[in-house]
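# only geometry, no sequence info:
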């Protein structure tokens, strides 16, 4: 299959790309490298470009006879989204519409979309199911929900089939050590803690310890990046055989608090480091835990890395060996 991956030089995108290549697909990666890494693109064709460039999108799709798209390119910082909403509406929604218009113009009929658990906002019940109320508490989640709604309209009007994957917290690294998580600036909890364990940061901050949870810190569902990548492969192959559009949660169904993740990192690394309580961040729900029963039943998705310490161990190997600087 000829597949276009947007954002394929990023953390999740690079793991998706690697798995697609292993499965024998022909892949073109499009990434503007604002946050991605050229060395994370492990094969296929690579195009430096932006979704705002409609001419480039048409050229890539035409020249490579693209059949399906996996769309991961996005801004994804919750805090920033509450400070710079326009950036998130433009990059995550308007540029996404550019992509859909290019797909329609070039006869590309299916897309897998990297959505987020942030579309649910503060959930009324746990674990969260796909049919639960979507009421985002931040601009990031809202921009993703807008695009999900656009996908439904594009199917109604243009016959464009889609699968939206609502991620919970991606974590871990490629077990082969080739690629991993490297953001600048880093904002994700596990790599921040690992950098603290390595002495690259003075301390790790817990943003709020007064949430209505078992230890006062936020609880999240952590899913290994390779398990996320496997879901993308199943989703694009499902759409290719004309299966129906769908929305799926991706998580482990287990929740861990920030304090528990910090303790797990200390156990895995055998290192101690300072921890400090800071003020809450705007838009952070107290608890996000997924039910992934639907994708397990319909696409036979089975996560391999369901233990928190195993997930952290793959990330620790990547970071202590120098990441992309090794």
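The structure has been received and is ready for your questions. All of these numbers come straight from a predicted model, not from anything done at the bench.
# From now on I want contacts and neighbour counts done on CA atoms only, so please keep to that.
Fine.
# for the protein, what's the longest helix?
Ranked by residue count and defined by DSSP state H, the top helix of the chain is helix 139-158.
# Can you spell out which helices and strands pack onto it?
Helices and strands touching helix 139-158, as assessed by 3 or more C-alpha pairs under 8 Å, 6 or more residues apart in numbering; DSSP states H and E, comprise helix 78-83, helix 85-88, helix 95-105, strand 110-116, strand 161-167.
# Can you give me the buried ones in the shortest one?
The one in question is helix 85-88. If you call a residue buried by 16 or more other C-alpha atoms under 10 Å, then helix 85-88 has these buried ones: 87-88.
# Repeat that for the fourth one.
Of the residues in strand 110-116, those buried by neighbour count under the rule 16+ other C-alpha under 10 Å are 110-116.
# and residue 89, what is it in contact with?
Listed by C-alpha atoms under 8 Å, 6 or more residues apart in numbering, the contact set of residue 89 reads 139, 143.
# would you say residue 183 is within a helix?
No. Counting by DSSP: H, G, I helix; E, B strand; the rest coil, residue 183 is not part of a helix but coil.
# this is the other structure I want to compare:
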């Protein structure tokens, strides 16, 4: 069973849909930016905060979780500058809480999903959680993948955006960053972790280093611009629920 933290968001919900074709999924989300209506009915949904260690422990106790995908790191640069305390608590504190519970419950595999800005720069807090994950994998015999992708409108969407707005101006390799392509990459690296092929690795879908993922795990971008519009439209309509 897979736990998807932040699985009610745009990218997270697409990953959940793919994972459900392979087995059961638990979605854990506080719905601060995600939408309950975007979570597939086949998934088990639990509402809660990333920093709530007691709640997380209950999930790992109740369900046979073997791996985690973490989408719950906040990524708004404007809000991070306006309220840095919240961002450190959520991104750094929340990720640390998750890793502590995983370690206590002997869950070894995690994919850390990080959206970057159009300028391909990570928020400071996200750099810290990348480093924290790398240290944890080495110190506590855990396996972790960091998967970076460009935070452009062809990956992220909100209630206020129309389907046409979900297509960006061409920055950040829009063919690679269609949400379905990004979701497929998450599933691919998770499967590699579960097969024991990787211990710690960072893959970047936002620039030419995505070639590493293509060569090592045979990942390919498959969706075109018309399918991008369809993806954005479907999610936009479903998230109104």
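Cool, the structure landed. Since the model is a prediction, treat every value here as computed from it, not as a measurement.
# on that earlier part again, which two in the buried residues of strand 110-116 of structure 1 are spaced the farthest apart?
Between any two of these, the greatest separation by C-alpha to C-alpha is 19.1 Å, found for 110 and 116.
# What is the nearest of the buried residues of strand 110-116 of structure 1 to residue 161 of structure 1?
Once C-alpha to C-alpha is applied, the member of the buried residues of strand 110-116 of structure 1 that ends up nearest residue 161 of structure 1 is residue 110, at 4.7 Å.
# wait, isn't that closest one in contact with residue 69?
Yes. Counting by C-alpha atoms under 8 Å, residue 110 of structure 1 touches residue 69, with 6.5 Å between them.
# From residue 75 of structure 1, how far out is whatever residue of structure 1 lines up with residue 147 of structure 2?
Residue 147 of structure 2 maps onto residue 165 in structure 1, with residues paired by TM-score structural alignment. Per C-alpha to C-alpha, to the nearest Å, residue 165 of structure 1 is found 16 Å from residue 75 of structure 1.
# Between the two, which is the more surrounded one?
Higher neighbour count among residue 165 of structure 1 and residue 75: residue 165, with 23 against 17, using other C-alpha atoms under 10 Å.
# mean shift of the strand or helix carrying residue 56 of structure 1 relative to structure 2?
Per DSSP states H and E: residue 56 of structure 1 is located in helix 54-63. Its aligned residues in structure 2 lie a mean 0.7 Å from helix 54-63 of structure 1 after superposition (mean C-alpha distance after the TM-score superposition for structure 1).
# Just give me the neighbour total for the aligned partner of residue 135 of structure 2 in structure 1.
Under the alignment (TM-score structural alignment), residue 135 of structure 2 pairs with residue 153 in structure 1. Neighbour count for residue 153 of structure 1, taken as other C-alpha under 10 Å: 13.
# For the residue mapped onto residue 196 of structure 2 from structure 1, which three-state class applies?
Under the alignment (TM-score structural alignment), residue 196 of structure 2 pairs with residue 242 of structure 1. Look at residue 242 of structure 1: counting by three-state DSSP, its state is coil.
# Check the gap between residue 242 of structure 1 and residue 223 of structure 1 for me.
Distance, residue 242 of structure 1 to residue 223 of structure 1, using C-alpha to C-alpha: 28 Å.
# Those two - which one has more neighbours?
More crowded of residue 242 of structure 1 and residue 223, by other C-alpha under 10 Å: residue 223, with 26 against 11.
# In a strand, that one, correct?
Yes. Counting by three-state DSSP, residue 223 of structure 1 is found in a strand.
# how much space between it and residue 229 of structure 1?
Counting by C-alpha to C-alpha, the gap from residue 223 of structure 1 to residue 229 of structure 1 is 11 Å.
# buried sites along the longest helix of structure 1?
Neighbour-count burial for helix 139-158 of structure 1 flags 139-145, 147-148, 150-152, 154 (criterion: 16+ other C-alpha under 10 Å).
# quick check: angle from that helix to helix 95-105?
Taking axes from the mean of the first three to the mean of the last three C-alpha atoms, to 10 degrees, one finds helix 139-158 of structure 1 and helix 95-105 inclined to each other by 20 degrees.
# okay but residue 104 of structure 1 is in contact with residue 155, surely?
No. With contacts counted by C-alpha under 8 Å, residue 104 of structure 1 stays clear of residue 155, the gap being 10.4 Å.
# any shared contact partners between those two?
Shared contacts of residue 104 of structure 1 and residue 155, defined by C-alpha under 8 Å, 6+ apart, are not found at any residue.
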